[in-house]
Structures are given as structure tokens and as C-alpha cells.
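Trainee: structure, please.
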Amino acid sequence: MFRSLLAAAGALSLAGAAASAQDNRNDRARDEARTVMRAFGACLVDHASMTGPHGRLVVFLNTPPTGRDGARTGTAVSDPECLTRASSYVSGVRMRFRADLLRGAVFRALYLQRGRTPIARAEIEPGFAQPETAVITALQHFGDCVVAGDATNADLAIRGAAGTAAESGAYQALAPVMGACLPRGRQWRFTREVLEGVLAEGLYRRTTAPAPAPHP
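Mentor: Down below sits the predicted model:
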């Protein structure tokens, strides 16, 4: 059920006659899919059985969201109640969640609900060391850089309803910071689904980082 319900918003397709109408409908579909993803992530964070010490959600966050392990731990957090709740946000659209996008939705929920979740910051590992996760690590560094440069607009970008003018305005305000945070000589193109998760993880890590030890 996990794989049949959820989908990366970019994978949605709808039939349309005119190209402009098709684009608009696809944009709405992607925004709907992000809304579903957000709801699913928030529901998982609300479940103590998922978030207790060494719970399934902690294992999921500490597993690289790529390959077989990412799919396995993603399937393990497919709580039936949360699937039902999330699917109620849309009708007539068949979707699948991708582990990397679900990871971002969970971090968004952890950030927005910080202080009200049983997950301890120390339980979430700072990053991944495997060679195959180099891209994920680079995205984490990018998110940390953007949040350090403009945490206010990063917060506005992930907090607002999907597809609103306020959200678009926040991303436009972030554009100079995001450009400065890209690795030199590299050009990345982000979907908003990916970017939202990258910023959410950066915001969560920044706001829950341990305070520096006082100087003797």
C-alpha cells in the first residue's frame, strides 16, 4: 500500500488539451502531492510508536534514502492510519512516496513540532559516510548553508501552504542565498519537493543543535 499510495510530486501526470492548461494542472497536482506528503510526515511524527527511542522513524531517518535499505525502512513506517489520513487530501490521483521526499516531509514535521515530539535530537545521526550518499551529503551541506544565510525566509518557504504566493515569495527571496551556497562550478536544478525537504532538514538541525560549551 505504501508504494501504491505515495508518489513524488514530479511523477504525477494528468491529461490536458492545451500545453499551458496542462502545466497549470500539473502544478496543482504537484502542490496537492506535497500537501499529502506533509500530512503523512506530520502523522508519523505524531505517533509515539514510530518516534520512541530507536523507533521505526528514527531508523528511517538514519538510513540513506537511496537503494534497497531506503525503500525497506520507508515501507516500515507505512502506518495504515497515516496513509488513510494523508490520502483524504486528494481524490482520483494515484500516488507513491519516494523515500527521499518522505524524509524531507518528516524533517519538516519535526521542525514545526519541535519541543512536542519524543524524538531526541541526539538520536538522529549528523550525516552519512557511505560513498553512495555523496549527493545526499552535498544536499545537507547546501541546506545548512541556506538556512545559515537566511533562516527567516527558509522558515517561510516550508511553513506556508503549498503553491501559495507567500511560498513563492519566500523562495524568490532565498534565490541569492541559494546561488551563493551552490558548490563552485556546479549547477543544480531543484524541484520544490526536494528543496523543501533540504531546507526543512537544515532548519531542524540548526534549531536543535546543542548549545556551544561555555569558555572556561
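Trainee: use CA for all of it now, contacts and neighbours both
Mentor: OK.
Trainee: so Ala161 is in contact with Glu167, correct?
Mentor: Yes - in this structure, Ala161 is within contact of Glu167 by CA atoms under 8 Å, at 7.1 Å.
Trainee: so the two - more neighbours on which side?
Mentor: Glu167 (20 against 15; other CA atoms under 10 Å).
Trainee: I have a second one here; can you model it like the first so I can compare?
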Amino acid sequence: MKTGGGRRRLVFGALLAAAICAPAEAQETGTLIQRKAAQIQDRGKNAARLTMESFAQCLVSRSRGRVTKFAEMRVDDAAYGKYLRSLFDAAGDACLSGGQLQFNSVVFRGTVFQALYAAEFPTADAPVEFSTVASSGYRARYGDAVPDAARSALALEQFGECVARADGAGVRALLGANANSSDETARFNALVPRFSACIPKGETLAFSKIILKGALAEGLYWLSKAAESGAPAAP
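Mentor: Predicted coordinates:
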């Protein structure tokens, strides 16, 4: 839905406050713990989020090639939805220890990019400064006229890329914080000044923590790939 700038920022501010300022239920800090299979979390309002992030980590560790193929697909590709669902279904037996997860394409995409970034850029010398990178190249995949089927996904990615370009170190630190920890909440709050300036023009973006973190992960991932490959320098 398109809105004027004032309305867009008002809606964003209310949603962001709800997503970030809720008190954390757990107080763990540090990097995410890699698990062979996700354990269903049956308590707490963020149980599904914790389980989904562990599930995505397992998927990336077991099927990196298939996940990389998915990451390269355009969202409006006729095969995109089927391929994404196939990744989710195929990983069920290996990556979920009992119970069921509900499939949500936006949430699943975001958690996969979190896990993919962690797998491909695990060391402290990963790029976090992108002033010399002219473009990640991701937006160019869709040409001048963005298809309706890709508009929301592209808006989230461009938002994440904008924030990552403004504060790559801050985004990387957020991605390394445990889900639902006080550390994660603090790192979200530290990035708030970057967020409102990065909403794509004409878009209203609704955020939960898991969707917001996924968007930031995808944006940082594509900028990091561009920096790694020696993308053309900014003028």
C-alpha cells in the first residue's frame, strides 16, 4: 500500500516499537549455537521464532548448494514458491526433532538468509564497510519495472541493504546476537536511528523481529557478496 511520507513513517514507528521494545524473555548473549536439528520450543511467545531459526541453520549446514540456488532466484520466478516450499519440506525429517513448524514464506526466507550469511561470512574480517561498493546488484535483477509479485520482498531487501550500508558493523552484531536476548534487543535499539531513513519510497513495511532481522541479513549478505567479488567502486 502506498502512503505519503508522514503516514509511512508514523506506521513504521508504531510497528517498530512493538517489534523491538517488548522485553526479552531470555537473557542469553553471544553468537547463535549451531544445532543438528531444531528442538521444538513449546513455551514462550517467541517459541516459533527460536525453532525456525535453528531449523534454518540446520538446513543451510546440510544443503548449502540448494540454499544458494534459492538465494539466486528472482522472487517472481514461476518456480520460486515451489522451490522454497520444497526446501522447507525436504529438511523436515533431518532438521526438526519432533513436532511441526508452520510454513510462512517471508519468515522462512529471512531465517534462511540469516543462516546463509552466518555460514558464508563467519569470521571477524567479514566486510562491514561498503562505501566503495556502488551497488550489490540485487535491485538490478528486476529491471526498471518491479513485478507486483516481487515488490514486497524487494522492498524488504532494499531496506536491509540500506541499513547495512549505513551501519554494517551494527547489523553484523545484531545477526550474531541470540534470538530474544537482551543483547539482541539492545542491538536492535542501537540501529533504530538508521531505520526510518531506509524505508523504500512509497512502501509501508510491517515488521516483527524475525522479519526485520531477516531483511537486514539479506541486505548485508548481498552487499558482502558484492564486496567479496570486487564490485565496481562507487563514484
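Trainee: and the residue nearest the centre of the first structure, how far from Gly202 of the first structure?
Mentor: Taking CA atoms, centre = their mean, the centroid of the first structure lies closest to Gly104, which sits 1.6 Å from it. Using CA to CA, to the nearest Å, Gly104 of the first structure is found at 10 Å from Gly202 of the first structure.
Trainee: ok, Thr133 of the first structure next?
Mentor: Applying CA to CA, the value for Thr133 of the first structure to Gly202 of the first structure is 17 Å.
Trainee: tell me which of these two has more neighbours.
Mentor: Gly202 (27 against 15).
Trainee: check contacts around the aligned residue in the second structure for the more buried one.
Mentor: Under the alignment (TM-score structural alignment), Gly202 of the first structure pairs with Gly219 in the second structure. Gly219 of the second structure sits next to 157-164 when contact means CA atoms under 8 Å, 6 or more residues apart in numbering.
Trainee: which residue packs closest to Gly219 of the second structure, ignoring adjacent ones?
Mentor: Glu161 (3.7 Å; CA to CA, 6 or more residues apart in numbering).
Trainee: can you classify that neighbour by secondary structure?
Mentor: helix (DSSP: H, G, I helix; E, B strand; the rest coil).
Trainee: which helix or strand contains the aligned partner of Ala155 of the second structure in the first structure?
Mentor: Under the alignment (TM-score structural alignment), Ala155 of the second structure pairs with Ala138 of the first structure. Ala138 of the first structure belongs to helix 134-149 when elements are defined using DSSP states H and E.
Trainee: once aligned to the second structure, how far is the helix or strand following that helix on average?
Mentor: Sequence-wise, the next helix or strand downstream of helix 134-149 of the first structure (DSSP H and E) is helix 151-159. Helix 151-159 of the first structure: mean distance to aligned residues in the second structure after superposition is 1.9 Å, counting by mean CA distance after the TM-score superposition for the first structure.
Trainee: between helix 134-149 and helix 151-159 of the first structure, find me the angle.
Mentor: Between helix 151-159 of the first structure and helix 134-149, the angle comes out at 120 degrees (axes from the mean of the first three to the mean of the last three CA atoms, to 10 degrees).
Trainee: so where in the second structure does whatever helix or strand comes next after helix 151-159 of the first structure end up aligned?
Mentor: Counting by DSSP H and E, the next helix or strand C-terminal to helix 151-159 of the first structure is helix 165-181. The counterpart of helix 165-181 of the first structure in the second structure, counting by TM-score structural alignment, spans residues 182-198.
Trainee: buried set for that stretch?
Mentor: 182-185, 187-189, 191, 194-196, 198 (16 or more other CA atoms under 10 Å).
Trainee: same deal with stretch 60-68 of the first structure?
Mentor: By neighbour count on 16+ other CA under 10 Å, the buried set for stretch 60-68 of the first structure is 60-65.
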